[in-house]
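Enquirer: Output the structure for:
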Amino acid sequence: MKFTQFLKTRGAIAAIFMGIFYAVAMLGIFLPGYAAIPGNVDKLPIAIVNDDTGEYGAKIADQLEKNLPFKNIETDVANKQALKDLEKNELALVVHIPKTFSEDMQKGETSSSIDFTINEAGATTISSTMKSVVTEINNQLSTQFSQQTAQGVLMNFNVPKEQASELAKKIETAYVGNVVSINEVPNGMNNNMLPMFLTMAGYTGAMIGAMQLVGAFKENRRKASKTRLFIYVQLTALLIAVVASLAATGIAYIINDPSASKFLSIVGQQILNYMVCFNFTAILIFLVGEGGMILNLPILLIQTLANGATMSREMMYKPYEWMSHISPMYYSVQAYFAKLYGSISPSHFIWPLIAVGGVAILINIAIVAFIHKPVPVENSVSEDKMESVKNETEVTA
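Expert: As a prediction, the model looks like this:
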């Protein structure tokens, strides 16, 4: 065989096609997706809560609302509700100006500072961006209030010398911003990315498993009814889900060492994640065969951006945002953030994940029932008898 003949073989053509297709798909999906950072930071929702009864609070709230680079700023929400929304990652930052802020500032006291609250149990881009924004805000406010305090000192220039040092301290400490981080994630990128890695481990395994099990389904059509084979496929997938989930969770505990009390909960979600992803990716394979894997790859790549681990829905471009609403990976990642590091129930994301899986399995049932044509099932009893007669004939001979 010549090299040119080898290049024309099915395997060589498939390898060449996949090499080009995967490179184009990966770069064509990742580069536009990540272009949303930091360009779409202004779409992040934040809340400014002003409880101050004096003049400073209103001025600061108005100044922040005009100068902060965010288009969606809530100002008519109570601090308690804003913090609840922050827990659910429905807000990216909560700025709270306390009731006695103006009074304390006029007295030169720093006991009542502005609180900037950030939820770290969410997309990495949001927490890092909010910290940078808060640092800049605090620097500007510190300069502003120091200048105002200095003006007050100059107006009372003829003060005794013994009070000079105290006034100088007031100028230096006229304003101190209080950065509050809730649901802190342990140090290490492995901890921050654990929700995404657990989800991707289940998704990729389920996608490859779907290709193999649907292939087995088609190969054995003459040996059993399509209904029975479909049930066998689901049972086998469930068996794999249990074993693979135990292995994945075990590795996560060896490396990341999360709370021991969450072990069964993580295993349970990982099993659910596998089964949902299995049926989600099996749709195209049941529909178009092995070629469905070619279509599944771009869908996987889109979900790595649309799963909310790196950026929130508000920052995503529309195609990625649309995908997040039907993506098993999005709901699984968010549920893991809530389960591992958050203080809210993950059920807010688990139920949509179940819904996606339920719709996927119904679609697969419909494909098998209406698109896959009936195939006559060979009589296994007759085959056994024929084999027995053949064996007896060979022994007699």
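
Enquirer: Please make it C-alpha for all contacts and neighbour counts, starting now.
Expert: Noted.

Enquirer: Show me the helices in the stretch 1-150 of the chain, by range?
Expert: Under the criterion DSSP state H, counting those that start in this stretch, the stretch 1-150 of the chain contains helices at 3-7, 10-34, 36-39, 55-67, 79-87, 101-107, 124-155.

Enquirer: Nearest to residue 353, out of these?
Expert: In this view, the helices of the stretch 1-150 of the chain are compared for proximity to residue 353 by Cα to Cα, and helix 79-87 is the closest at 19.5 Å.

Enquirer: Could you pull out the buried residues of that closest one?
Expert: In terms of neighbour count (16 or more other Cα atoms under 10 Å), helix 79-87 has its buried residues at 79, 82-83, 85-87.

Enquirer: Tell me how far that helix lies from the chain's centre.
Expert: The gap between where helix 79-87 is centred and where its chain is centred comes out at 20 Å by Cα atoms, centre = their mean, to the nearest Å.

Enquirer: Now the second one, please; I'll put the structures next to each other:
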Amino acid sequence: MQFKNFIKSKGVLIAFLAIIIYGISIFFIYNSGYSGMPKQVNHLPITIVNQDQKAQNLTQKLKSAVPFKDVKVKTNLNDAKRDFKSQKSYMVINIPSNFSSRVKHNQKAKLNFYINDSVQSTVASSMNQAASRISSNIDKNITVQKSKAILIQSQMKKLNVAIQTKQNEMKQEVAQQKAQIAALPVAQQQIAAQQLQQKVNDAQKQSQKEIQSKKNQINQKVNQVYTPVENSISTNIYHENKIKTGLNRMLAPFFANLAIYLGSMLGMLLLYSVYAKYAKIIGRVMSFIDLELTIFLLSIIGSLIVSGVIALQVGNLNSGFVNLFINHAILAFGAYNINAIAILLLGQMGTGINIFLTMLQVVAGAGMVPVQAMNGFFKFAHNIAPMYYGIQSDFSIMYGGQLLSNLWEPAIILCIGLIVVNLIIIIFRKNQPMTDFSSLG
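Expert: Below is the predicted model of the structure:
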């Protein structure tokens, strides 16, 4: 009978509404706010500055290769940098004036990228990724071109030696024939000299044709050798647990758990008033039992409604709606209880500590930064953060990943541990600090 009165209290109703309203509204705000990223990144303007007149072909290739729709081509680097500083352009690709010359002579050629890091992290990240991809592709192409140039130069040296030998032989032959002409009668020398000159001219023309033919053959053979190399330069990318385009989808597990956690934090503040009122009537332990039963019911019902709304916005779930609902119920139950610790100790003033703990869990939850990249404190803190297990489970449920049992088991153990801690607190904390919220009962 006492539980019936407890659960009918105004504070319980407000706590129930809090988890639903906060859960849905906060998730909707973040989900809709980030839905334009990164699919809108390709609309950001960039600039290609070509200072090398011989690199027009490279400029066109770059323009067609970059994943951006608004690409300006200029020749003045200072002008481009002015646009860059005023954020009229988000990346500048500079082809220096000596680029083609250095490539041709097998020297190190530089292609310069200018990226502004003082912008939104998603924009900076997208620009860095684009620059890395472009640089990698150009490096491969230039490597092939340099290798071709080296092989062609080697073959040309051999050809030049052969040409020089043949020219020396021809000079010797001409000298011998001139000596023979000099021994002829004067009347025959002019005719013989004209015939020799014609023969030399014909030989030179034939030699030039042969030289050009051999040069063409060298180029053709080198191209044939490197055609398989050029064609083999490709990358296969296989995506596991692929997420549809949209930063909102990438961050959906984080936003969903943060929304539920915030709703639970506010709900616990309200539930404490009801607990404190009934602790005076039925005793601390019985009121605590009623409190935990109420938390259990709110976690089930609230998570069912919030998860339904989240599932509609996210779309197809990898592991189904039931798992999403169970995960959010575990999270909500753990969130209520971890927020209860400071409030049971300090009353409503404990909310200040809970806000601080929420900020810690935003990091420890590993929704934005992986555990491997955290410092030692957060690597430890994630083990006792309900949001961590909730976020990682949501990644698996929404998009696929690790086994849920590996996450749910420690999450449930954590919930049990939190109940024990709260039970110890109410046993030794005989008086409940109260701000005047007793009217909520």
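
Enquirer: The helices of the stretch 1-150 of the first structure: which one's closest to residue 339 of the first structure?
Expert: Nearest of the helices of the stretch 1-150 of the first structure to residue 339 of the first structure, taken as Cα to Cα: helix 79-87 at 12.1 Å.

Enquirer: got a list of contacts for that closest one?
Expert: Residues external to helix 79-87 of the first structure that are found in contact with it (Cα atoms under 8 Å, 6 or more residues apart in numbering): 47, 49, 91-94, 96, 118-119, 342-344.

Enquirer: Ok, stretch 396-411 of the second structure next?
Expert: For stretch 396-411 of the second structure, the surrounding residues in contact (Cα under 8 Å, 6+ apart) are 241-243, 253, 314, 316-320, 323-324, 327, 330-331, 334, 386, 389, 392-393, 395.

Enquirer: try stretch 115-128 of the first structure
Expert: Contacts with stretch 115-128 of the first structure, where a contact means Cα under 8 Å, 6+ apart, come from 37, 86-87, 89, 92-97, 130-131, 134, 177-185, 192, 308-312, 334, 337-338, 341-342.

Enquirer: same thing but 7 Å
Expert: When contacts are defined by Cα atoms under 7 Å, 6 or more residues apart in numbering, stretch 115-128 of the first structure is touched by residues 86-87, 89, 92-97, 134, 177-185, 308-312, 337, 341-342.

Enquirer: Select only the buried ones of the residues you listed in ChimeraX?
Expert: Buried members of these can be picked out in ChimeraX with the line below, counting by 16+ other Cα under 10 Å:
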select :86,87,89,92,93,94,95,96,97,134,177,178,179,182,183,185,308,309,310,311,312,337,341,342
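
Enquirer: Count residues in the vicinity of residue 218 of the second structure, would you?
Expert: Close neighbours of residue 218 of the second structure, defined as other Cα atoms under 10 Å, add up to 18.

Enquirer: Okay, and it sits in which element?
Expert: helix 186-232 (DSSP states H and E).

Enquirer: And the next helix or strand past that helix?
Expert: Per DSSP H and E, the first helix or strand lying C-terminal to helix 186-232 of the second structure is helix 247-250.

Enquirer: In the first structure, what range does that next one match?
Expert: Residues 189-192 of the first structure are where helix 247-250 of the second structure aligns, with TM-score structural alignment as the criterion.

Enquirer: Find me the equivalent region of stretch 264-280 of the first structure in the second structure.
Expert: For stretch 264-280 of the first structure, the aligned range in the second structure is residues 322-338, judged by TM-score structural alignment.

Enquirer: sorry, that was for stretch 208-227 of the first structure
Expert: Alignment note (TM-score structural alignment): stretch 208-227 of the first structure is matched to residues 266-285 of the second structure.

Enquirer: list the buried ones in the matching stretch?
Expert: Neighbour counts using 16+ other Cα under 10 Å place 266-279, 284 of stretch 266-285 of the second structure among the buried residues.

Enquirer: With stretch 406-420 of the second structure instead?
Expert: Residues of stretch 406-420 of the second structure classed as buried: 407-408, 411-412, 414-415, 417-419 (neighbour count, 16+ other Cα under 10 Å).

Enquirer: Let me know the closest of these to residue 6 of the second structure.
Expert: The nearest member of those to residue 6 of the second structure, counting by Cα to Cα, is residue 419 at 19.2 Å.

Enquirer: quick one: contacts for the aligned residue in the first structure for that closest one?
Expert: If you follow residue 419 of the second structure across to the first structure using TM-score structural alignment, you land on residue 361. The neighbours of residue 361 of the first structure, taking Cα under 7 Å, 6+ apart as the test, are residue 279.

Enquirer: I'd guess residue 361 of the first structure is in a strand, am I close?
Expert: No - using DSSP: H, G, I helix; E, B strand; the rest coil, the assignment for residue 361 of the first structure is helix, not a strand.

Enquirer: rewinding a little: for the helices of the stretch 1-150 of the first structure, give me TSV that also has distance to residue 297 of the first structure.
Expert: Formatted as TSV, the entries for these read as follows, by distance: least, Cα to Cα, whole Å:
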stretch	distance to residue 297 of the first structure
helix 3-7	24
helix 10-34	8
helix 36-39	22
helix 55-67	42
helix 79-87	33
helix 101-107	54
helix 124-155	24
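
Enquirer: of these, which approaches residue 230 of the first structure most closely?
Expert: When the helices of the stretch 1-150 of the first structure are compared for distance to residue 230 of the first structure using Cα to Cα, the nearest one is helix 10-34, at 28.4 Å.

Enquirer: In the second structure, which residues correspond to the closest one?
Expert: Matched against the second structure by TM-score structural alignment, helix 10-34 of the first structure finds no partner residues.

Enquirer: buried ones in that helix?
Expert: 25, 29, 33-34.

Enquirer: Please apply the same query to stretch 148-159 of the second structure.
Expert: By neighbour count with 16+ other Cα under 10 Å, stretch 148-159 of the second structure contains the buried residues 148-149, 152, 155-156, 159.

Enquirer: Cool, thanks, talk later.
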